[in-house]
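Asks: Give me the fold of what follows.
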Amino acid sequence: MIVKTRKYKLENSTYIKLAMKHLLRTQWYWAAVPLGIIILNVILNLTGVYPNIWIYFMAPLAIVLYLLFWAIQFTGVTQLEQNKVLFQKLLYEIDGRQILIKLNSKEGMQMKWEMIKKAYKEKDHFLLVVSKAQFIHLPYSIFNSENDIKFTESLLRRKNLIA
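Replies: Next comes the predicted model:
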């Protein structure tokens, strides 16, 4: 069976939001390091060994700067010429061998399932992760029927991309 979707255009703001959400989901431990430093500093302050207050401002600032860095990177991806195809209206054909990503009936590319690193099933979309900054966003609204959504989900499960 082949699932054919309607044409869909990924908006820049949606891409940035999804990329930041994926970053937080996969790299949450970067926030744990400054929080651990703050806890260590509280212990040192309570014992009187090394009293200071600057760490309470610098550690959260480090987290904010790290997130800001990635937000700028993901915003830059939306502006690059080689990534413009990600933000055009695309049609998807999904089957057990590959995902065909079509710009029109004559232009497109195939993506093998091996290229997909991880997939997430959210309440209103599938998110297929190709790399840290490249995704295939498949909202349920582009599928023609509920059976297409169920078939896509079963394919993702069969390929061990979602649990």
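Asks: Please make it C-alpha for all contacts and neighbour counts, starting now.
Replies: Fine.
Asks: In the strand or helix carrying Leu156, which of the residues would be classed as buried?
Replies: Taking DSSP states H and E as the criterion, the element that holds Leu156 is helix 146-158. Buried positions in helix 146-158, judged by neighbour count with 16 or more other C-alpha atoms under 10 Å: 148-149, 151-153, 155-156.
Asks: which one of those residues is nearest Ile55?
Replies: Closest to Ile55 out of those is Leu156 (44.7 Å), distances taken as C-alpha to C-alpha.
Asks: sec struct for the residue nearest to that closest one when sequence neighbours are not counted, please.
Replies: Of all residues beyond its chain neighbours, the one nearest Leu156 is Ile162 (6.0 Å), with distances taken as C-alpha to C-alpha, 6 or more residues apart in numbering. On the three-state scheme (DSSP: H, G, I helix; E, B strand; the rest coil), Ile162 is labelled coil.
Asks: What is the burial count for Ile162?
Replies: The criterion is other C-alpha atoms under 10 Å. On that basis, Ile162 has 15 neighbouring residues.
Asks: Quick check: which element contains the closest residue to Leu44 other than its chain neighbours?
Replies: Nearest non-adjacent residue to Leu44, counting by C-alpha to C-alpha, 6+ apart: Tyr50, 5.5 Å away. Using DSSP H and E, no element contains Tyr50; it sits outside every helix and strand.
Asks: Closest to Phe57 out of the buried residues of helix 146-158?
Replies: Closest to Phe57, out of all of these and judged by C-alpha to C-alpha, is Leu156, at 43.6 Å.
Asks: want to put them side by side, so please do this one too:
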Amino acid sequence: MAQGSNPLAIRTKKYQLDKNMYTRMALGQVWRKDWWYALIPLVLLLLPAVFSFSWWWVAFAVIVTLLFVLLRSAQVMSVTQVEQGSPLFEKLTYEVDQRQIILKRNEREGMTLNWDMIQKAQKTEDSYMLWLQPPSDAQMPGGWKGWLARTFQVPVFINMPFRIFNSPNDLKLMESLLRRKNLLA
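Replies: Below is the predicted model:
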């Protein structure tokens, strides 16, 4: 950690994001945004059936569409399995202040997230979800691999349930901080 912790920071209790909860939330987010991608192989492979109907075309279109849905879902679910995603699922405490969010494993080990690394915040009925910025174009590969990486990104977020905050005042401070940073509408 580059900077020391602020004595006025909002400190939370330890919390570990469940992998199944992450998967459920991330899949919901992906399919709410990208549902129409599943229609592309369905429509393209049903076009020949319009001109020369055969159940083979219909079956092939449905199978390819199901394969696409399964592969896209597996891509989202793989975040829970790879080593780079493991910090998301460790038991952490959070210290939030004006400059940064510190994710701490213990008193000596932690990671700092600057506020510019957060794309947006969302308040659900029982938590704050802080969505991390996707990689910039300079960090993406070039050519068709870059297009593929941009098109099929997996959402990465930090879930902070209200129950991990130590007091209702901390919740109010967190909400006002998110509003000041223009992350929460």
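Asks: about what we covered before: for the helix holding Leu156 of structure 1, grab the matching residue range in structure 2.
Replies: Taken onto structure 2 by TM-score structural alignment, helix 146-158 of structure 1 occupies residues 168-180 there.
Asks: Helices of structure 2, start to end?
Replies: In structure 2, the helices defined using DSSP state H lie at 19-34, 39-51, 55-77, 143-151, 168-180.
Asks: Can you tell me which of these is nearest to Leu130 of structure 2?
Replies: helix 168-180 (9.5 Å).
Asks: Contacts for the closest one next, please.
Replies: 10, 96, 98, 121, 162, 165, 184-185 (C-alpha atoms under 8 Å, 6 or more residues apart in numbering).
Asks: Okay, and which of those residues map to strands?
Replies: 10, 96, 121 (DSSP state E).
Asks: Counting neighbours, which of those residues comes out on top?
Replies: Most surrounded of these: other C-alpha under 10 Å gives Val96, at 24 neighbours.
Asks: and which of the ones in strands among the contacts of helix 168-180 of structure 2 is nearest to Leu44 of structure 2?
Replies: Ala121 (36.9 Å).
Asks: In contact with that closest one, which residues?
Replies: 128-131, 178, 183-184.
Asks: Counterpart of Met117 of structure 2 over in structure 1?
Replies: Under TM-score structural alignment, Met117 of structure 2 pairs with Met115 in structure 1.
Asks: go on, Val156 of structure 2?
Replies: The equivalent of Val156 of structure 2 in structure 1 is Gln134 (alignment by TM-score structural alignment).
Asks: Farthest-apart pair in the contacts of Ala121 of structure 2, please.
Replies: Going by C-alpha to C-alpha, the pair spanning those furthest: Trp131 and Leu178, at 12.1 Å.
Asks: follow-up on the earlier one: now the contacts of Ala121 of structure 2 in a markdown table, please, with extra columns for distance to Val62 of structure 2.
Replies: Shown next, in a markdown table, are these (distance: C-alpha to C-alpha, whole Å):
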| residue | distance to Val62 of structure 2 |
| --- | --- |
| Tyr128 | 38 |
| Met129 | 35 |
| Leu130 | 36 |
| Trp131 | 33 |
| Leu178 | 44 |
| Leu183 | 40 |
| Leu184 | 40 |
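Asks: if I look at the residue in structure 2 sticking out farthest from the centre, how far off is Lys120 of structure 2?
Replies: The outermost residue of structure 2, judged against the average C-alpha position, is Ser52 (43.1 Å), by C-alpha atoms, centre = their mean. Per C-alpha to C-alpha, to the nearest Å, Ser52 of structure 2 is found 48 Å from Lys120 of structure 2.
Asks: and what of Gln29 of structure 2?
Replies: Taking C-alpha to C-alpha, one finds Gln29 of structure 2 at 14 Å from Lys120 of structure 2.
Asks: In terms of neighbours, single out the busier of the two.
Replies: Legend: neighbour count by other C-alpha under 10 Å for Gln29 of structure 2 and Lys120, higher for Lys120 (19 against 14).
Asks: I'd say the more buried one and Leu184 touch.
Replies: Yes. Lys120 of structure 2 lies in contact with Leu184 (C-alpha atoms under 8 Å); the separation is 6.7 Å.
Asks: quick one: the match of helix 146-158 of structure 1 to structure 1 mean distance?
Replies: By mean C-alpha distance after the TM-score superposition for structure 1, the fitted stretch 168-180 of structure 2 averages 1.8 Å away from its aligned residues in structure 1.
Asks: any idea how far that stretch is from the chain center?
Replies: Here the centre of stretch 168-180 of structure 2 is set off from its chain's centre by 22 Å, with C-alpha atoms, centre = their mean, to the nearest Å.
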